[in-house]
Structures are given as C-alpha cells and as structure tokens.
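A.B. asks: here is my input; please provide its structure:
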Amino acid sequence: MGRSTLRFRRPAVTTRRLIRGLLAFAILAALGWNSVLLAAGNSMQGAKKEEGGFEGEAPTAILIEATSGAVLFEKNADELRAPSSMMKLMTAEVVFHAIKQGDIKLTDEYHVSENAWRRGGAPSGTSTMFAAIHSKVPVDDLLHGAIIQSGNDACIVLAEAMAGNERAFAEMMTKRAREIGLTRSTFANSNGLPDPGNKMTVRELAMLARHIIQTYPEFYKLFGEKEFTWNKIRQPNRNPLLNSLEGADGLKTGYTKEGGYGMVGSAVQNGVRLIVAVNGLEDPEDRANEAKKMLEWGFRNFEVRTVFAENETIGYAKVFGGNTGSVALASHEPVKVMVQKNGNDKLIARVVYNGPVRAPFEAGQKVGVVKVWRGANVAVETPVYAMDSVDRGSTLRRAFDGVTELAIALFRAGVAKL
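C.D. replies: Prediction:
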C-alpha cells in the first residue's frame, strides 16, 4: 500500500516540475531574451589575458576612464585606508557645492581662528598656506591654499566658517559623500590629518575626482595651477604629474604615517581623460612613478570604441496593458567603451529594467539602463529610453497581461519553495 502511494505521488511531483519548467520557458520568452545582447562587432578575443597587463606596485590602486567611469585596472580598490590630504578633495567638493547652491560666495571673507592657525598654520609643522592668525581670507584664496598648497589651515578656516567647527563640517562631508554615491567614505576632520575616522578607498577617491571634474569644470582648473603665493610665501603645486606627464591637469597628493604616500591624478591625451588613484606607497618618488606608469599604460593600451550609436535600438522592454507588447529602447547618446587595443576584450551588453513597463507612456521616458561588461567588470552603464509612445491597450489585452503577470508571480513563488 505504501509502495503504491509512492509510485502515484512521484510522477505527480515530476509533472509539476515539468509544467513549471515549461511555464518558465514561456515566461522568459514573453519577457524577451533579446534584452541580453552580445556586441558582436566589438567582441575581441585571441590575445592571452596577461598580454598588455599592468603590474602595479601600489598596495591599493585603480585606473578609470572619466567619461564612462569604466575601470581599466584595479588592485585592492575597495580597501579602506587613511586618505591623508587626498581627503581635501571632499572638503573642496563641499565648498564647490555650497558656492553652486548660492549658500556662500568666492568673495566671502573668513576669519583665521587661533585653532586654525595652531593646528594647521605655521606653528603646526604641517602643510599650510601660512594664513596669518586673526586675519580674514576670501573663500577664493582659501580654496587656492587648500588645493594648490594643501594648506591644513585653509581647510580648518573653511570648516569653522561653514559649520561652526571641524567635527560638524566632517559630518557635512560624510552626508554629502553619500549624496554623490560614495557609500563607504567617512570623515572626522576637514584636512586628512591623522584620525581613525578618516577612511576612503581608492575606488571612491577616483569616483570623487570624476565627480569634481564633471560637475565643477570652472573650479577644477584650480587643481592644475602650478603655484600660489599667500602672505608673500610662494609655494608650488605638490602634484608631480603636472611637470612630468603630457596632459596632466590635477588633482591631489597625500601622506600620513598611517596611510603612506598616495595620490589622485588625471590627464587627457587624444581627447581621452583617465583618472588614477594609488595609496599606501612607501616614498613620494614611488607614488609619482606608479601613478605616471599607470596612466601611460592606460593611454598606450586602450582606445574608445562605440558599442551603440545614438538612438540605435539596443533592446526591448515588455509592456503591460498597452496596445503593443513591447517597446524598443535606445540611448540618447552614443554608448562608448574603453577597450584594449590588443583585442583581448569581449563585450557583452544587457538591458536592465523594472518591468513590465505600464502603459500609457510617452516616447523618451526613461525605462532602465544598458550595462556593458568588459570581461567580468561593468565597463559602462547608460540610461535607456522608450523610442515610441505606447497607448493604453484594449480590455482584452490588459486582462491577458494581468493573467501573464499572475502566472509569473505564481511561478516565482513555486520556484522559491523547491
């Protein structure tokens, strides 16, 4: 009797699984497998993976292409370390943002407190712009002092004027970092002087540099100025790339005993901008050489190729309740990717969206993104938009779509139980 029961029930389980499998096939077909695309024209194979590779000496490093944010090289890029004076990029961003919002002006003058003078000025023995105690310095000059001379006093003056004290300003920095997509960076002061609360990864340093370059082009020029004089003391820009690499125009160096030597740098050659970030090196010469070598390697071994033209159909999104079952998707601008010149890269593009898209909607509505993988890493991510307007469908069409969505939900629930 028991055997009979088993013989009866086992085929029933198999049947349910078969039905679920067939239903899954039908659902996937309905959703549109063409959302996963191979960019065949840009599929490059044949060279060995190690050919043209970069052997970096820095404990943590990353190289990205500025327009797309594509990562060309990385090593321990998500390791949190003391960012030292490279953290002044975040201080500068907060000030740039406040100016852009109209909260402060370049001509505003801020008081140099005794605290700023002692902890970051001439008595501190650290990098300083030599702002005189109890003097007033315009925001414009404080930015020059913080960026070109790496003045710790300039940063403290800005922090005290804008937030009341450094700790409050550091909270502003962390809050602003989250707003621009830096999810792991934390700040305890305005200048990067040693504190356990100052932590950044080279990935987020590169992301911050890219954000500054793209968002504040008028202020980014400060990073390329080769010297600045304040209080009759002329100091050169501390960025060694400005005098050693063609096209170099920013950003910032840093050093603390805890974090070692690091820098964030950027250069443009043949219309392509690359950004490098390294940290944890043992001496300033190694820092400069490593950053320069990585940028030169990137310019030498990579080139920009167009994967999809402007307004070219990239894929299709399933439509719910419309007079058509799908809508073509495209980018409003060309989708470009940095690829290795040696033909070692294989590119795969995938449209990602929350679907189905509910009708009615107009042409030009943002639907999702197209992600392009170069090997195992996402090289670029670009928004995609509906190419056509879609009107509300008939009652029968909406009912059919409703049944389909119910079937998908039941299928997913069934799979979850298996």
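A.B. asks: when you work out contacts or count neighbours from here on, use the C-alpha atoms and nothing else.
C.D. replies: Noted.
A.B. asks: can you give me the strands in the stretch 151-300 of the chain?
C.D. replies: 227-230, 233-236, 248-256, 260-269, 272-281 (DSSP state E, counting those that start in this stretch).
A.B. asks: how about the ones you listed in JSON lines, adding mean neighbour count and distance to N377?
C.D. replies: Putting the strands of the stretch 151-300 of the chain into JSON lines (neighbours: other Cα atoms under 10 Å; distance: least, Cα to Cα, whole Å) gives the following:
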{"stretch": "strand 227-230", "mean neighbour count": "16", "distance to N377": "39"}
{"stretch": "strand 233-236", "mean neighbour count": "13", "distance to N377": "39"}
{"stretch": "strand 248-256", "mean neighbour count": "25", "distance to N377": "26"}
{"stretch": "strand 260-269", "mean neighbour count": "25", "distance to N377": "22"}
{"stretch": "strand 272-281", "mean neighbour count": "26", "distance to N377": "17"}
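A.B. asks: next, the structure of the following sequence, for comparison with the previous one:
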Amino acid sequence: MKTSLEALRVKEETVVKNNYMTATRFTFEADCILLQDSDYLQITQHVKNNLIDIENDFLYQLKLESKQKLDSINSKLENSNFTNSECSQYLAFNKHEIYELHKKLKINSIEEYVGLYTKESISSLYSLGENSLPLKIMYAKALSYENLSENAVYYRIVNMIFNKYKHDYAKENFDYRTLMVSDELKQGIETIHGEGVLCRYNLFKLDHNNHKLTNNILTYIYDHSNTGTYLIINDKIKRLVDAFNDLIDNGYVNDLSVKVESIRDNLPLLEEKMYGEKFKFKLTELPELSRFYDLNNPDDSVWVFVSNKEHKFSITFEETLEDTFYDKDFNVITNLVHLEITKDNDQNFISHIDHEYIIYDIETYFERLKSPTQKGGHKIKTFKIDNAKIPLNYEYQGINILFLIITECVGKKELVNEYFENI
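C.D. replies: Purely as a prediction, here's the structure:
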C-alpha cells in the first residue's frame, strides 16, 4: 500500500505545484474516485481487506481532522467582532457540522464508522455523478456506479489514510532549507515587482501606499496596483496582521518587511476560495471582479461584478453551480441579481435591483465557467425595483437589506455570507 500512497502523493504534488485544475474540477481525491485511478483503487482494496490493520491510523486521522475543524470554527468566533446576533447566526449555520464533528470524535472503531457513514457516502457520490452536468457529459464513461456504491464509505477511509501518509511524509522529510526563499521564488517576485524589491534576508518591504497585509485562511499581501497576483506570507504572523495594520495606520511603524512563502493567482478563503475582496460600503475600493467558490466544488461560485460609470455604481451577482439547474435540453439556468447605486449628499442609495434567470446552452455555459464576461442567451426576470432610494446601509429587522435580498435569491448562501461578512 505504501507504494501506491507515494504514487498518489507525487501525482497530487504535481497538480498543486503547477497550479493545475483537477480534471473533474473537484478535489484531487474526487479525480481519483471518479476517474478510477489505479493506485487509488489498489489502496481501496487493501483497506477493505485489512480494516483492523489500518484502524489505528484511521481513527487517529479522523479525530485529528475533526478536532482541527472544530478549532477552526471556534477560532473564527473568538477572533471575530461578531455581535451576539451574528454569533448566533454563525453557530446556527454550522450547527450540523459541529454535531457531526463531535460525533466523529466519539467513534472508537472503524466498523462503527462504516456503519454510521455508508449510506451518506453513497448518497454523496451519486449526487456528484448523476446531478453534475459537466461530469455527466464529460466523464460519464469513467463512472462505474456499482463500484462507487460498493466502495463509497471506503473511499472516505482512504482519504483519511492518504492525509495521514502525507502528514507523516512531510514530517519525516523536512529540511530546514525549505524555509529559505528559493531562487525560483525570488525570480517570480522580481518579475512581478521589479529587481531589487527584496531587501536584507530576502524579505519583501511593504509600500504602504500600495500594499496591505490581509488575513483569510491564508495571510497575504494585497497589492492595489497589481490585483492579479497575491504574495502569500508566513502564517506565524496571522494573528498579528490586524495589530501591524493598526500600528501602520497610526504612524507608529514606517518600515515593515516580511518573508514571502509563495505567489498565487487566487486565494482560498475559509471554506471557499476567493479572488477579489469582500463587500465594503466604500464602493470605490471594490475590485471590478470578485469570485467566491467552494473548495470542494470549484464550480459552485458567486461572481460579483462592479462598474462605476457616470457617478453610478452597477453591481451584478451571478451564481454558477456544479450541481446546476438545467432543463430537458441541457440548457443551464443560473441566478443573477443586478443593482444600481447612486449617490445623493454623500450617501449611497440603491435605485434599482432585479433578479433574473440567465439561460445558457451547454457550450456557452462551459465558456462561462472559464470566462466571466461570457453572456447567456436569454434572461427571465422574477422581480425588479425601479426609481428607488433605499439607503445602502438600511437594515430590515436587523439585517442589511442588500445582504438579505442577495441571500434569498441564490442557493449557495454560505458564499454570500462570506462576501458580506464585514458589514
């Protein structure tokens, strides 16, 4: 089994190192399952035949990952500025996951896990294969439903074993020289920001007019003059970022230099990945395009387009889903909300807002997933408000009106929650 685990590790490392999109546009493990990777299948068969032998490793990883996820949920609460109402909403949203994580912490045998999660595992895999339009069309021949159903819960166990193997491998093969800024990374930074941008100790010196330290699941430097790339920095200062920014804003710190760990074209954000920025009432600071998408299902996205023309802001939200809504002719239907914001006496007002279904034929929809400028063929409106003067910060029953409308009009509400998290 170790040979197959190592083969998988090398395959995944290649995908990550080269920033490849996985073939199924899900996770690497989903590729292995849905495309029936031979090494993955060998590990699955070994697991099925040797449950007792791998039980200790499995239970260790199951409890470790469950505890880490619980710690992440609790950490967000502890380090946020949530009101009591927001805390309650956050806990309510995560109630089911918290329950499941506590349940997993109490599992004491691999047979108990198989008994508890076989039905759910089968349901999850069938939903991917049968309801996912791209997979149905592009990968139907690769799916073996009988095999998937039989092995569904064991695939989850394999994922745990694989995660533990990767953790152990990283620990056993650690080399302190990997902490240094590599020549390849130096070249990449200088290509983007110019030669000589790195100072002593190969640290990147922030220009406070253009650079800002930012925290999500990764800590990174946001560059106002170059929004296409992000410099990822060491998580050691994750909890210090807000303090550092405060010291800079108050004029107590003029020079701050940090070690860059990597360069990325997009960012993970908590459970989702993101490029762009979260919503803020200072509309002039919003980027033209933001995209939030689910880490496990990258085609589950909320796209936010912002334009500013003739003293009027136009903001469009469009939702694209992997488990998408389509008709008998495979026309794809997405949700779109469009609003216009005007200013009067330095106050922003929503003057127009509408919801519509956007209709794409299948070829156009695939182009839309790759290009945010791709338009659909038809639209069907469900409501529209014109000639309005709704204060942008207006709250209905304690909830911002824009956030409320967008949330009710889309299916992937957790992505909307992330976008509006700061209001």
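A.B. asks: tm score of chain vs chain?
C.D. replies: The TM-score (TM-score structural alignment, normalised by the length of structure 1) is 0.24; 160 aligned residues with a Cα RMSD of 6.8 Å.
A.B. asks: show me the one of the strands of the stretch 151-300 of structure 1 that comes nearest F169 of structure 1.
C.D. replies: strand 248-256 (20.2 Å; Cα to Cα).
A.B. asks: quick one, the closest one and strand 260-269 angle?
C.D. replies: Calculated by axes from the mean of the first three to the mean of the last three Cα atoms, to 10 degrees, strand 248-256 of structure 1 forms an angle of 170 degrees with strand 260-269.
A.B. asks: now the angle from strand 248-256 of structure 1 to strand 272-281?
C.D. replies: Strand 248-256 of structure 1 and strand 272-281 meet at an angle of 10 degrees, taking the same axes, to 10 degrees as the criterion.
A.B. asks: save the strands of the stretch 151-300 of structure 1 as JSON lines, and put in distance to M207 of structure 1 too.
C.D. replies: Shown next, in JSON lines, are the strands of the stretch 151-300 of structure 1 (distance: least, Cα to Cα, whole Å):
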{"stretch": "strand 227-230", "distance to M207 of structure 1": "26"}
{"stretch": "strand 233-236", "distance to M207 of structure 1": "26"}
{"stretch": "strand 248-256", "distance to M207 of structure 1": "12"}
{"stretch": "strand 260-269", "distance to M207 of structure 1": "10"}
{"stretch": "strand 272-281", "distance to M207 of structure 1": "9"}
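A.B. asks: who wins for proximity to Q214 of structure 1 among those?
C.D. replies: Closest of the strands of the stretch 151-300 of structure 1 to Q214 of structure 1 is strand 272-281, at 11.1 Å (criterion: Cα to Cα).
A.B. asks: in structure 2, which spans are helices?
C.D. replies: 2-17, 28-34, 38-49, 51-78, 84-93, 95-105, 110-131, 133-138, 145-172, 183-193, 241-249, 362-370, 401-409, 413-419 (DSSP state H).
A.B. asks: tell me which of these lies nearest to I263 of structure 2.
C.D. replies: Nearest of those (Cα to Cα): helix 183-193, 7.7 Å.
A.B. asks: what's the closest of the helices of structure 2 to H378 of structure 2?
C.D. replies: Using Cα to Cα, the nearest of the helices of structure 2 to H378 of structure 2 is helix 362-370, at 11.7 Å.
A.B. asks: that closest one: which residues count as buried?
C.D. replies: For helix 362-370 of structure 2, the neighbour count (16 or more other Cα atoms under 10 Å) marks 362, 364-365, 368-369 as buried.
A.B. asks: still on that earlier bit, the strands of the stretch 151-300 of structure 1: which one's closest to L31 of structure 1?
C.D. replies: Nearest to L31 of structure 1 among these is strand 272-281; the distance by Cα to Cα comes to 37.8 Å.
A.B. asks: on contacts alone, who are the packing partners of the closest one?
C.D. replies: Judged by 3 or more Cα pairs under 8 Å, 6 or more residues apart in numbering; DSSP states H and E, the packing partners of strand 272-281 of structure 1 are strand 60-65, helix 202-215, strand 260-269, helix 284-301.
A.B. asks: what comes into contact with that strand?
C.D. replies: 58-67, 81, 83, 202-203, 205-206, 209-210, 259-268, 287, 290-291, 294-295, 298-299 (Cα atoms under 8 Å, 6 or more residues apart in numbering).
A.B. asks: can we see that at 6 Å?
C.D. replies: Here strand 272-281 of structure 1 makes contact (Cα atoms under 6 Å, 6 or more residues apart in numbering) with 58-66, 202, 206, 259-267, 287.
A.B. asks: relative to helix 202-215, how tilted is that strand?
C.D. replies: Using the same axes, to 10 degrees: strand 272-281 of structure 1 against helix 202-215 is 140 degrees.
A.B. asks: columns distance to I353 of structure 2 on top of the helices of structure 2, output as a markdown table?
C.D. replies: Shown next, in a markdown table, are the helices of structure 2 (distance: least, Cα to Cα, whole Å):
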| stretch | distance to I353 of structure 2 |
| --- | --- |
| helix 2-17 | 40 |
| helix 28-34 | 38 |
| helix 38-49 | 49 |
| helix 51-78 | 32 |
| helix 84-93 | 26 |
| helix 95-105 | 32 |
| helix 110-131 | 31 |
| helix 133-138 | 30 |
| helix 145-172 | 44 |
| helix 183-193 | 39 |
| helix 241-249 | 35 |
| helix 362-370 | 23 |
| helix 401-409 | 9 |
| helix 413-419 | 17 |
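A.B. asks: quick one on the thing from earlier: closest to K309 of structure 2 out of the buried residues of helix 362-370 of structure 2?
C.D. replies: Distances from K309 of structure 2 to the buried residues of helix 362-370 of structure 2, taken by Cα to Cα, are shortest for R368, at 24.3 Å.
A.B. asks: circling back to that earlier point, among the helices of structure 2, which comes closest to Q347 of structure 2?
C.D. replies: helix 401-409 (15.3 Å).
A.B. asks: with adjacent residues omitted, what lies nearest to F411 of structure 1?
C.D. replies: R20 (6.6 Å; Cα to Cα, 6 or more residues apart in numbering).
A.B. asks: go on, C32 of structure 2?
C.D. replies: Y40 (6.1 Å).
A.B. asks: between all of the buried residues of helix 362-370 of structure 2, which two are separated the most?
C.D. replies: Greatest spacing in those, by Cα to Cα: I362 and L369 (10.8 Å).
A.B. asks: re the thing from before, tabulate the helices and strands packed on strand 272-281 of structure 1 (CSV), appending distance to L28 of structure 1.
C.D. replies: Below are these laid out as CSV (distance: least, Cα to Cα, whole Å):
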stretch, distance to L28 of structure 1
strand 60-65, 35
helix 202-215, 36
strand 260-269, 44
helix 284-301, 39
